[in-house]
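Asks: sharing a sequence plus its predicted fold:
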Amino acid sequence: MGSFSIWHWLIVLVIVALIFGTKKLRNIGEDLGGAVKGFKKGMNEAKDESQPSVTQQVQDSSTIDVQAKEKSDA
């Protein structure tokens, strides 16, 4: 009663492919991958909104400084 061998997993994979078909399995995989990407993007956006990083603050202030210099030179 140990773990299954590679042959057991191959047989299960073949049976699943026969039942659902490869196109349906590919579509399920794409949908699942899109959901995971969307979840990660949402988590990163929520993290960015709640606590701006130091690099963003430095980039924002340097952009403002450059724009101020360009206006004073003109």
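Replies: Thanks, I have it. All values reported here derive from a predicted model rather than from experimental measurement.
Asks: CA only for contacts and neighbour counts going forward, please
Replies: Will do.
Asks: and the helix of greatest length in the chain, what other elements does it pack with?
Replies: Ranked by number of residues, the top helix in the chain under DSSP state H is helix 22-50. Packed against helix 22-50, as judged by 3 or more C-alpha pairs under 8 Å, 6 or more residues apart in numbering; DSSP states H and E, are no other helices or strands.
Asks: could you work out the end-to-end span of stretch 44-63 for me?
Replies: End-to-end distance for stretch 44-63: 23 Å, by C-alpha to C-alpha, to the nearest Å.
Asks: the structure to be compared is supplied as follows:
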Amino acid sequence: MGIGGISIWQLLIVLVIVALIFGTKKLRGVGSDLGGAVKGFKKAINDDQKENDDVVEEAEKAETESK
């Protein structure tokens, strides 16, 4: 038994049917779009983390200078 009660053969049959219905070019385009969206999401998270680190660093500097 595979993932959630679906065997590997059932999964392969479903993937073949989807490829036949939509075509490989359209699936490739969807994959590229999805990859770009994930990449953009990761970049946004990293940029936000850097911004938060900068704010914390500036607050620590201000606190140290005021003492």
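Replies: Thanks, I have the structure now. Please read these numbers as outputs of a predicted model, since none were measured by experiment.
Asks: what does the TM-score come to for these two?
Replies: Once superposed, the chains reach a TM-score of 0.71 (TM-score structural alignment, normalised by the length of structure 2), with 51 aligned residues with a C-alpha RMSD of 1.1 Å.
Asks: re earlier: residues in structure 2 aligned with the longest helix of structure 1?
Replies: Aligned using TM-score structural alignment, helix 22-50 of structure 1 spans residues 24-52 in structure 2.
Asks: how big is the offset of that stretch relative to structure 1?
Replies: By mean C-alpha distance after the TM-score superposition for structure 1, the fitted stretch 24-52 of structure 2 averages 0.4 Å away from its aligned residues in structure 1.
Asks: tell me which residues in that stretch are buried?
Replies: Residues of stretch 24-52 of structure 2 classed as buried by neighbour count (16 or more other C-alpha atoms under 10 Å): none.
Asks: tell me how far the residue nearest to the spatial centre of structure 1 lies from Asn44 of structure 1.
Replies: The residue lying closest to the centre of structure 1 (C-alpha atoms, centre = their mean) is Lys37, at 3.2 Å. Lys37 of structure 1 is 11 Å from Asn44 of structure 1, where distance means C-alpha to C-alpha.
Asks: show me how far the helix or strand harbouring Ser72 of structure 1 is from its chain's centre.
Replies: Element membership for Ser72 of structure 1 (DSSP states H and E) is helix 54-73. Averaging C-alpha positions (C-alpha atoms, centre = their mean, to the nearest Å) puts helix 54-73 of structure 1 31 Å from its chain's average.
Asks: same question for stretch 31-45 of structure 1.
Replies: 5 Å.
Asks: can you check stretch 58-74 of structure 1 too?
Replies: Using C-alpha atoms, centre = their mean, the offset of stretch 58-74 of structure 1 from its chain centre is 34 Å.
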